[in-house]
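>>> only geometry, no sequence info:
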């Protein structure tokens, strides 16, 4: 069946809009709760959220839904997405829920679901829950209605867990680090863990008011942290997004370090120590060709997936890989977490800084990115990519770039847009190829 609610990363939309509102959240709670009522034990769900104003409404509606079908609820308050995944598994919950729209502005929100193993739900589970949302669910008898409670030690549990991702003798003493939490879910835990490991911390984006999440701060708004790193003479800057599953780094010169460079660093270091599994790294089709060439030169492979961290994770689990991620900053390190975790990835980068004694600008620029250009073309209907002329132009572009570049053309999963990306050693040729394809798509749209 066609999906009305679930996308590539749970349910997301405008808070109080047609798709995402209190009624939807209650339906999710009832449908997901019934779906995971398996066995005779007392069932429980862990619910976390970021700092959006609408999180209060969504949390309350979800609690009502879950308790109405007989599930107990444990609320954590504001906490990173990977922390919710961790607590779901550690507390032997049947289900975990994160209320967040990640890097989107405050007016949006979303619902992400995790199974008892701490991994995001399978397509089959999401489809079953979506189907159940369309019908009335059986409610619990009065004596079996669930209870709800808020726990106070969730942040401490998560801080302890991510510190365990480093060797016990690794300290960050002597480093000055700017930590930008995007006024989001990690506004307490990220500065705390870095400070506890010995660093001098300059915290920013740590004053959430419900409306300022991702607003001029965080991994998608880097001007503020770049300026702060230079102003403070810091060794490095760490920028997280609203739910802290994404990481972008700023070196001491103010240069941006994206997910491709971070994956390169972590992958090569683990390979050198014999800890890299799968013989390479998993990334999406958007990762730069420079990363692929670097890994190939080191005898490692780069497995590419569709855009979306869930597809990266699926490929990692299927192929036995322990390092994967996206150019945008999602870092999945399966030795330490079941989903993308910006804080854990940041600690791996900081540990490398300490162990090598290098400056961030030396350590984190392991390859020169190949010129890459992405443009979007809006279309009103039909399938422009099926047009004969469009296919001919694309085939010609692929032949021109063969051996010297790549072409990635895909439909957006959320908007009526065709995304055209090309990369190659010749920036002028890349631009020409993208413009020619965009023109052909517009003519056919």
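Arrived safely. These numbers come from a predicted model, not from an experiment.
>>> make it CA atoms for all contacts and neighbour counts henceforth
Will do.
>>> Could I get the buried residue list for stretch 195-215?
195, 199-208, 210, 212-215 (16 or more other CA atoms under 10 Å).
>>> Tally up the residues packed near residue 266, please.
21 (other CA atoms under 10 Å).
>>> Name the residues that touch whichever strand or helix holds it?
In this assignment (DSSP states H and E), residue 266 forms part of helix 259-272. Residues outside helix 259-272 that contact it (CA atoms under 8 Å, 6 or more residues apart in numbering) are 247-248, 276, 280-281, 287-288, 291, 294-295, 323-331, 348-349, 363-367.
>>> And the strands in the stretch 201-350 of the chain?
In the stretch 201-350 of the chain, strands defined by DSSP state E, counting those that start in this stretch lie at 236-240, 247-251, 256-257, 280-284, 301-305, 323-325, 331-333, listed in chain order.
>>> In addition, the following structure is provided for comparison:
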């Protein structure tokens, strides 16, 4: 049986794969599992539910609230908020459960459900599996009378609490820095411009008028051409691009050149090292990070701990070693001192703070690493599980690795959220990487 939870919660086409009845059952099951070991006290169990602006979020949040309330959990709905904001608020309000309704960077028709435990932490695989099992064992009845959970609509101070947290986390004066922020018509549309302006930056916001249907539509961190053009047009010092739920941040320098998550991590890691704030001189990154990041960190005496793709795995490794910084090439950057998950707005603030601290441009700071050409091809497949078991795929990988030698690498992996298989190749020359990746993608597509 296919596992309901992927690498980042439950995700699918809203009202087809991800329906209101499914959300209600998930809510009831999560309420049962995540509150069973709760110490008894005067206050009843409490859950927070936030969402991004996509139209199906209203329906799914209502269904989730109903499922949780049916099991005696009080629900506070915090409205449209970035995923990291929901994680922070789960801890700040002292809630037992946090729920974010979002499909992150996926197109508007999709949606997703992410759970956080007390303290705003993402769930490990075993807890997700328990929730999925509990869905099949739920009683159709529950508490009655005064034991039924209450649903409180729209916490009035949720955004203010999150903004105050961001201001306290990064206290640098960003006066004189001109930034364009692409909000992807998503959850950051209100919060990110306010946070950057509160720190003193001169802010121009684009794609910050969500209408329930335009989230991620030709904008945000998956459509960097928009922010590249806007930075040059406005004569800005940099641009910052978020995704639909604002747990990612990618940047653009004043010339319109993309500064990806690997480069952002390199900038922040070397800065933290200078301040003796990088625990064990270690950075946590995923297998997708560019080889150039590893080479640059080696030059600075910084060790890289490598994980599987997904910020949840980065978070697990950060916790195991009590490390200070980790993230992904895609722009998820985690700073455990200030966040329990990737926070795009926090990343943007820290990046600009580094510019202010050093007096350097983003282009100068990004020069800490040389990005090796990396080609990524997403191949649509019908059975992700069968790809790596295919003999022809293994043979093709071995041939590609022999051809690249020490000057490159090959990585094939399934998408955790879509029916895609990702083929990544790095090489000293981009054309060489494209040829090798194209050959591998053709083999994968034929399986």
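Received, thanks. The shown structure was predicted, so the numbers you read here are calculated from the model rather than taken from an experiment.
>>> Any chance you could compute the TM-score here?
Remark: TM-score between the superposed chains equals 0.94 [TM-score structural alignment, normalised by the length of the first structure]; 440 aligned residues with a CA RMSD of 1.8 Å.
>>> still on that earlier bit, output the strands of the stretch 201-350 of the first structure in CSV; the columns should cover mean neighbour count and distance to residue 125 of the first structure.
Listed next are the strands of the stretch 201-350 of the first structure as CSV, based on neighbours: other CA atoms under 10 Å; distance: least, CA to CA, whole Å:
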stretch, mean neighbour count, distance to residue 125 of the first structure
strand 236-240, 30, 29
strand 247-251, 27, 29
strand 256-257, 20, 36
strand 280-284, 27, 24
strand 301-305, 19, 21
strand 323-325, 28, 23
strand 331-333, 29, 22
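>>> so can I have a markdown table of those showing distance to residue 272 of the first structure?
A markdown table is the format used below for these (distance: least, CA to CA, whole Å):
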| stretch | distance to residue 272 of the first structure |
| --- | --- |
| strand 236-240 | 24 |
| strand 247-251 | 22 |
| strand 256-257 | 22 |
| strand 280-284 | 12 |
| strand 301-305 | 15 |
| strand 323-325 | 14 |
| strand 331-333 | 16 |
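>>> Let me know the closest of the buried residues of stretch 195-215 of the first structure to residue 163 of the first structure.
residue 195 (11.2 Å; CA to CA).
>>> aligned partner of the closest one in the second structure?
Aligned counterpart of residue 195 of the first structure in the second structure: residue 197 (TM-score structural alignment).
>>> give the contact list for its match.
residue 203.
>>> what helix or strand is it on?
helix 191-198.
>>> That helix vs the first structure - mean distance after superposition?
When the first structure is superposed, helix 191-198 of the second structure averages 1.1 Å from its matched positions, counting by mean CA distance after the TM-score superposition for the first structure.
>>> same question, stretch 21-34 of the second structure
Mean for stretch 21-34 of the second structure is 1.0 Å (mean CA distance after the TM-score superposition for the first structure).
>>> what span of the first structure lines up against that stretch?
Counting by TM-score structural alignment, stretch 21-34 of the second structure sits on residues 23-36 of the first structure.
>>> Off-centre distance for the matching stretch?
24 Å (CA atoms, centre = their mean, to the nearest Å).
>>> Next one: the residue in the second structure sticking out farthest from the centre relative to residue 110 of the second structure, how far apart?
The C-alpha centroid of the second structure is most remote from residue 145, which lies 39.6 Å away (CA atoms, centre = their mean). Here residue 145 of the second structure is placed at a distance of 36 Å from residue 110 of the second structure (CA to CA, to the nearest Å).
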